[in-house]
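Trainee: What follows is a protein structure lacking sequence information:
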């Protein structure tokens, strides 16, 4: 079974109501993908799919139509200059594959190699303080100078500052989007900026197939992959609506190191607790759940921590890949 056949099968299976990545991998544990393509009877061996067959929602002809739709989707996606990677492809990011939960298919515009190698994620409020914006740009600049790819979400505010810092350093940056890649860029004010990222050796990535317009839940869901794609996560400043907190929790669950801008080290700030965007950071730093970031030495310490963690992620990724190969072959 080649890469395109596996991609086609995954896309078609996920067209079945109630079938997502976990169901697909569980099915592959039971039946090798090649046999699923060869004999429709094997579809009965998955309880979710068997239920759809018994309900009359799926039969042999409908399944053949789904496979044809999957092939057409692949062709149309590529016509937009979008690359499709399944979780077994060589260019699929090792960091994503190291997760307990990862997307089976990702879509990439630009340099797919930008998704590999040492990287650091940036999150934070869309309304940072002047200090927060400047420090996001400066930290991203330094990380990029040190050879790390900067991963963020292209939103205004903190994300834009991080991408900008990486580009100013002549480095590479990746933007993870909450819509499919043929759609107009969100936010619209960053349309030209997105192209600049691609033109400078970076990439846009999405887990959404053609036709997925930007939605609030899609923007929230992509937070999981911002930390998952990176070796560690930098939180510049937090908001009060819980969005940054939600993204941060993904990093903790994934075992990613977390660093936070430490406003208390700024000599111009008398009372850091009067800065709304800094309160969350101070709490996590105080509890030692995040490393304080301010000067270049603190950034280098965080880099060393990420390097050590990356070694563990890569081992886990290789184990997942070997297990997947057993399923497939």
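Mentor: Structure received. In this text, all values refer to a predicted model and were calculated from it rather than measured experimentally. Residues are numbered from 1 along each chain as shown.

Trainee: Going by C-alpha atoms from here, please, whenever you check contacts or count neighbours.
Mentor: Fine.

Trainee: give me the element the residue nearest the centre of the chain is part of.
Mentor: By CA atoms, centre = their mean, the mean C-alpha position of the chain lies nearest to residue 225, the distance being 2.4 Å. Following DSSP states H and E, one finds residue 225 within helix 223-229.

Trainee: sorry, back to before: wait, what's in contact with the residue nearest to the centre of the chain?
Mentor: 96, 176 (CA atoms under 8 Å, 6 or more residues apart in numbering).

Trainee: Now do it against residue 207, distance only.
Mentor: Using CA to CA, to the nearest Å, one gets 9 Å for the distance from residue 225 to residue 207.

Trainee: What ranges does this structure have for its helices?
Mentor: Secondary structure of the chain (DSSP state H): helices located at 3-13, 21-30, 33-38, 47-55, 60-79, 94-97, 130-145, 158-168, 191-199, 216-221, 223-229, 243-254, 276-286, 296-328.

Trainee: Can you add distance to residue 123 and give those back as CSV?
Mentor: As requested, the helices of the chain are exported to CSV (distance: least, CA to CA, whole Å):
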stretch, distance to residue 123
helix 3-13, 30
helix 21-30, 26
helix 33-38, 38
helix 47-55, 37
helix 60-79, 29
helix 94-97, 18
helix 130-145, 9
helix 158-168, 6
helix 191-199, 17
helix 216-221, 12
helix 223-229, 8
helix 243-254, 7
helix 276-286, 12
helix 296-328, 16
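
Trainee: putting a second one here so we can go through both:
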């Protein structure tokens, strides 16, 4: 197990103080193109970029800060590899191509939000050699939601799809477990923290089973990084990005699931929401978001085979703008 020199360079740049994703991307691309991979090259080239206004940072870095970033990068790499965690970047051939074009729409324009780095444990071929479907939803599903999660997870795993979710309580775990019960079923858990831990801790056994059965634990955060609230929102875009379609089992109007749903829409992928027959289920606080998404243009899902057939056509869906539709929903 090893990492590429391009990836190692990106890790070192990411650890420089005040170096955001855009600066890392600009500098790393230029240095790779010029073949500059030595530690001494980093300080010299970054200083040149600052001097020529190729990049901007708030405060000039000291020699000690450059060295600290380099040392920390080497520690993270060694610790990760010693714990069977691989690190790849967009420069590597096995980096999931689905994530290279990831976009986010806000203020009337699209922004590149593709991850530069991925940390993973398991078999990445389950992502690269299979189509994926994300199955997500509330941490507190109703009985109907639990049944739906099992049904759709099992159906699409049996059809050969890799099932993507976030290993959270509720709908996520239901989808992972349903997949693991399918012969040769593979599932990917995208985590909002470093792979030194599993959150919640009670799901450690499920995480191990995911890896043992050919799936992947995936994160854009380095070994040792704790789970911050904002990371769960950032993580959601990767769920949508990996998948050709996202299935929402149950969600409230303001649920965290909405972040992944919006990422699905922003990237012009298929968003599907389970449509429950019973009005009393649809009106539950943790389910009302399903009807809202369907009103915005999400595929109303009941029979899994209908969505499966639709996916074979390669057709797209037309979604309504978020703001105007939100007003008309109430």
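Mentor: Now that the structure is in, tell me what you want to look at. As the structure is a prediction and not an experimental result, all values here were calculated from the model.

Trainee: Any idea what the TM-score is?
Mentor: TM-score for the superposed chains, counting by TM-score structural alignment, normalised by the length of structure 1: 0.83, backed by 299 aligned residues with a CA RMSD of 2.5 Å.

Trainee: State the distance from residue 62 of structure 1 to residue 6 of structure 1.
Mentor: Counting by CA to CA, the gap from residue 62 of structure 1 to residue 6 of structure 1 is 19 Å.

Trainee: before we move on, the earlier item: for residue 262 of structure 1, which of the helices of structure 1 is the nearest?
Mentor: helix 276-286 (6.9 Å; CA to CA).

Trainee: what's the closest one aligned against in structure 2?
Mentor: Alignment note (TM-score structural alignment): helix 276-286 of structure 1 is matched to residues 285-295 of structure 2.

Trainee: just stretch 205-221 of structure 1 next, same as before
Mentor: Going by TM-score structural alignment: stretch 205-221 of structure 1 matches residues 218-234.

Trainee: Please measure how far the first residue of that stretch sits from its last one.
Mentor: Chord length of stretch 218-234 of structure 2, first to last residue, is 13 Å (CA to CA).

Trainee: Looking at residue 62 and residue 6 of structure 1, which is more packed in?
Mentor: For residue 62 of structure 1 versus residue 6, neighbours defined as other CA atoms under 10 Å are more numerous around residue 6 (19 against 11).

Trainee: I figured that one hits residue 32, correct?
Mentor: No: when contacts are counted by CA atoms under 8 Å, residue 6 of structure 1 is not listed as touching residue 32 (10.7 Å).

Trainee: With structure 2 overlaid, how far apart is the helix holding residue 225 of structure 1 on average?
Mentor: Mean deviation of helix 223-229 of structure 1 relative to structure 2 after superposition (mean CA distance after the TM-score superposition for structure 1): 0.9 Å.

Trainee: which parts of that helix are buried?
Mentor: 223, 224, 225, 226, 227, 228, 229 (16 or more other CA atoms under 10 Å).

Trainee: Please apply the same query to stretch 260-276 of structure 2.
Mentor: For stretch 260-276 of structure 2, the neighbour count (16+ other CA under 10 Å) marks 260-276 as buried.

Trainee: which residues of structure 1 does it align to?
Mentor: Mapped onto structure 1 using TM-score structural alignment, stretch 260-276 of structure 2 covers residues 247-263.

Trainee: Give me the contacts around the match of stretch 205-221 of structure 1.
Mentor: So stretch 218-234 of structure 2 is contacted by 76, 79-80, 115, 117-121, 188-196, 235, 256, 259 (CA under 8 Å, 6+ apart).

Trainee: Weed out the non-buried ones from the residues you listed.
Mentor: Using 16+ other CA under 10 Å as the burial test, the contacts of stretch 218-234 of structure 2 include 76, 80, 115, 117-121, 188-195, 235, 256, 259 as buried.

Trainee: Just these: which are in strands?
Mentor: Counting by DSSP state E, the part of these found in strands is 117, 118, 119, 120, 121, 188, 189, 190.

Trainee: Structure 1: which residue goes with the fifth one?
Mentor: Okay, so that is residue 121 of structure 2. Using TM-score structural alignment, the partner of residue 121 of structure 2 in structure 1 is residue 109.

Trainee: so its match touches residue 83, yeah?
Mentor: Yes: applying CA under 8 Å, one finds residue 109 of structure 1 in contact with residue 83, separated by 6.3 Å.

Trainee: quick revisit: the buried residues of helix 223-229 of structure 1 into CSV, with extra columns for distance to residue 25 of structure 1?
Mentor: Below are those laid out as CSV (distance: CA to CA, whole Å):
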residue, distance to residue 25 of structure 1
223, 23
224, 19
225, 19
226, 23
227, 22
228, 19
229, 20
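
Trainee: Can you give the contact residues for the match of helix 276-286 of structure 1?
Mentor: The contact list for stretch 285-295 of structure 2, computed with CA under 8 Å, 6+ apart, reads 138, 140-141, 248-255, 272-275, 281-282, 300, 325-326, 329.

Trainee: distance between it and the chain's centre?
Mentor: With CA atoms, centre = their mean, to the nearest Å as the basis, stretch 285-295 of structure 2 stands 22 Å off its chain's centre.

Trainee: what's the answer for stretch 210-223 of structure 1, then?
Mentor: 12 Å.

Trainee: got it, and stretch 270-290 of structure 1?
Mentor: 26 Å.

Trainee: and that stretch, which residues are buried?
Mentor: So for stretch 270-290 of structure 1, counting by 16+ other CA under 10 Å, buried means 272, 277, 278, 279, 280, 281, 282, 284, 285, 290.
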